[in-house]
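> Quick one, structure for this:
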Amino acid sequence: MHSLLLNLVVRICLFNVSNSDKITFENVTVRSYFYKGALETQATSVNLKKIIPDEEKVRVDITGGVPILYEKSVFDIPNLNSLDLADVGLEEIKPGAFGNLPLLDTLFLNRNNLTPIKNGTFTDLNVSYLNLSSNSIFLLQRGAFKNFKADHVSLDKNKLTEISSGVFENVTLRSLSLTNNHLYIIAPKALSAIGLTTLSLFGNKLEEIDPEAFDMQELALLDLNDNSIKLLRPGDLRNLIELEVFSLEKNELKEIPDGIFNNTKLTYLNLAANHIVKIASKAFDGMLALTLLRIDSNNLTQWDDWLTSPFASISVRFNQITEIPDEAFKNYFRLFNINLQGNRIRKISTKAFRKLEQIRYFNLADNEIDNWDPDTLGNVSIVSLDLSENRLKCIKGDLETIFKNVQKIRLENNPWKKECAKKVEKFQKKKEANTVVGWLAAITI
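Predicted structure coming up:
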């Protein structure tokens, strides 16, 4: 009986041995970089503090095997500025492993074998950059980042399927990257009130923009490229009042209705590589801050006056547009860049540019234009016009008169008739020479 009792007491004592007494760093190489130089040591220790030199500010890189960070293994180190634990085979971080690190700025835990991040793992940590990318993280427990502060956190290339409520409890975080995970759910308010200005969700499985999940009123940049978003609804962006850069490339959108982007602060909107066949005529009205709208690689067959600002560039490359209609740019007298490369444009109305006075760059390359009416451009002034890779065989009339308001023009790789080819070549050389002279004059001035 006495023997059994003693055995039970011993087992209980062994079970209750503090994790802080377990060796975290065993036969590892520690490289310490500091103001006066660098130091490399082979070490075994419970706490990193006992390994690194007592210098004012130290950056530490560790190589070797560190399967578990035990409690207080990186603790009470006032001079630790940067710690690199990438590629050390890390499988688990015990809550309380990090603490009392007032100078810690960057923490690299990428390219390891972490799976869940447990409650309390990064409690009270204050860093500029935390890198957790390229692990096997499938779960962030509630409170994993409690009282945590950082400028940027990377959780790229993991196995997360959900961001649940409470994960970022009492957190201050400016930038969060969750690219190439398996996310299909972001819980309502899960990322609210933490101060995010940049959020990257590229390469996930989100199917909608839930306004309650995307309630981030300081967010300026949102990357939702390469997800599975099928539709946009009026009011989807109502809680993203400071959003300026929004990218939805490579999703499954087919239609852009009114009421999504109207009167927003967006300066950049990317809708490329979807399946868009229809855009409501007022879908982009009121976007006065817009500088670039990308609708490349969709299935649009008709051009509409989608531009919302005279300072905006619009790129509608590689769609199925067949003509540019009357008064295609009727709402503006001056436009920036228009890129219609790689469509099926064959016809351009002679009234297309009515009311328009100036375009900086107009790209019509790689279309099916086989006829160019001398009156097409009217009096519009164009800095650069690209008509290469079309089906033009000849342009009747004096080219210098027809393109008198075009500073630079590309006409190569058209099937020019022999008698027209020489005229085109001579004209282009003269244009190029005039352009060089103009540049030299500008430099001299």
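> make it CA atoms for all contacts and neighbour counts henceforth
Will do.
> pretty sure Lys94 contacts Thr121?
Yes: counting by Cα atoms under 8 Å, Lys94 touches Thr121, with 6.5 Å between them.
> of these two, who's got more company?
Remark: of Lys94 and Thr121, Thr121 carries more neighbours, 24 against 20, as counted by other Cα atoms under 10 Å.
> Isn't Tyr184 up against Glu207?
Yes: the criterion here is Cα under 8 Å, and Tyr184 meets it with Glu207 at 6.9 Å.
> got any residues that touch both of these two?
Overlap of the contact sets of Tyr184 and Glu207 (by Cα atoms under 8 Å, 6 or more residues apart in numbering) is empty.
> Assign a three-state SS to Gln428, would you?
Secondary structure, DSSP: H, G, I helix; E, B strand; the rest coil: Gln428 is helix.
> Next, the structure of the following sequence, for comparison with the previous one:
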Amino acid sequence: MSKFFSVFLVCVKITAALTPTCERQLITYETVNITPQKLMDFVVKSAPNDKVIVIVDQIIPILCQSLFKIGAKIDLIEILANNIEKIEPNTFFNQNITQHITITGNRIPVIERHTFANLEIMSFNLNSNEIQVIEVEAFANLPKLDTIYLNQNKLQCFNPHSYYQVPELKFLEVTENKIKKLERKSLSFVEQDDFYIFLQNNQIGELDHDSFADFKRNALHLVLNCNFLESLPDGIFNGHTFEQIDLAHNPLKKISGSICDETCSIKFFYLSNDSFKICDRQFLQWAESRNISLALPTFSAGNKIMFGVALTMTLLCIIYFAHF
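Prediction:
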């Protein structure tokens, strides 16, 4: 069995009880132009000059294409706390939503293949949906997609094959899930320099030696604070450039300069106070020789821009604070 399918099978190990069906039902929703207008219909529709559609606190077990007839272009649809258990593939195909789709506060265990495919959307917010699995090519052929939020779900596996042909993707937030390991080639789908991946507050205790294999872009922002990492494989960052690596609030027992040779560059390396206690002369020499700024993060959770206190480390471990 190939490694690709091994990862896939791990990610889809889930049992479903009863599959909900898409049923015709009255839906109360609001359209927003200058002022909100509340409507009730069997099909959610847009009118000229509408900008936003909001559906809140309904009972809609399954989202399917027949529930929507969005003819006039809108910027955003928000579907909040509607007891959704399933989103059918291609639900939003040929719906005139031009920028953002938000679906939050539901119970959707699986995001199926091609659930979000062939759309002109710029961002998806899928926070707080109890998602356990994102299938291969769940996000596919999305030429304008910039941002995906998958925070506060129940993902145990990070599957890079979930993201296919997303050339403009710059920000991926997968915080507060239950991911335990970064498998090999985890960022092989990334096509942008200056890419941000937020994985803080998971249960990541291991990085595969080849986690970043086939990642060919520059200036990665890698946020892994508040996980379970105790060590890093030798050479894990070789051949890559990082704007920042945030490993604060991990139970690190050893940090060695062997994580990054002359083929690797790191601008800011964030560690917490406890981690600095295990800094040895070799590590500090390595950081100084590679022109790496060791830093204490002051604020990092769920933000695209990271702020920190840069630290100049001498071989005597004297710390000078310089705000930036």
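> Let me see the TM-score of these two.
The pair, once superposed, lands on a TM-score of 0.76 when counted by TM-score structural alignment, normalised by the length of the second structure; 282 aligned residues with a Cα RMSD of 3.0 Å.
> residue boundaries of the helices in the stretch 251-400 of the first structure?
Counting by DSSP state H, counting those that start in this stretch, one finds helices in the stretch 251-400 of the first structure at the ranges 399-402.
> go on, the stretch 1-150 of the second structure?
Here the stretch 1-150 of the second structure has its helices, by DSSP H, counting those that start in this stretch, at 3-11.
> Could you report the neighbour count for the spatially closest residue to Ile241 of the first structure that is not a sequence neighbour?
Sequence neighbours aside, Gln217 is the residue nearest to Ile241 of the first structure in space, at 5.7 Å (criterion: Cα to Cα, 6 or more residues apart in numbering). Counted with other Cα under 10 Å, residues neighbouring Gln217 of the first structure total 18.
> Surely Gln217 of the first structure touches Glu244?
No: in this structure, Gln217 of the first structure is not within contact of Glu244 by Cα under 8 Å, at 11.7 Å.
> Touching, Ile53 of the second structure and Tyr29? I think so.
Yes: proximity of Ile53 of the second structure to Tyr29 meets the contact threshold set by Cα under 8 Å, at 7.1 Å.
> which residues touch the spatially most central residue of the first structure?
Geometric centre of the first structure, nearest residue: Asp223, 4.7 Å, by Cα atoms, centre = their mean. By Cα under 8 Å, 6+ apart, the residues touching Asp223 of the first structure are Leu199, Ser200, Leu201, Phe202, Phe246, Ser247, Leu248.
> Looking at those, spot the one nearest Arg334 of the first structure.
Nearest to Arg334 of the first structure among those, counting by Cα to Cα, is Phe246 at 24.9 Å.
> any idea how far the closest one is from Thr172 of the first structure?
Computed as Cα to Cα, to the nearest Å, the Phe246 of the first structure to Thr172 of the first structure distance reads 22 Å.
> just Ser164 of the first structure next, same as before
Relative to Thr172 of the first structure, Ser164 of the first structure is positioned 17 Å away (Cα to Cα).
> Check Ser154 of the first structure too.
Taken as Cα to Cα, the span from Ser154 of the first structure to Thr172 of the first structure is 15 Å.
> One more: Tyr33 of the first structure?
29 Å.
> Can you name the helix or strand that Ile12 of the first structure falls in?
helix 2-15 (DSSP states H and E).
> Now find how far off-centre that helix is within its chain.
Centroid displacement of helix 2-15 of the first structure relative to its chain, using Cα atoms, centre = their mean, to the nearest Å, is 58 Å.
> buried residues in it?
The neighbour-count check on helix 2-15 of the first structure (16 or more other Cα atoms under 10 Å) flags nothing as buried.
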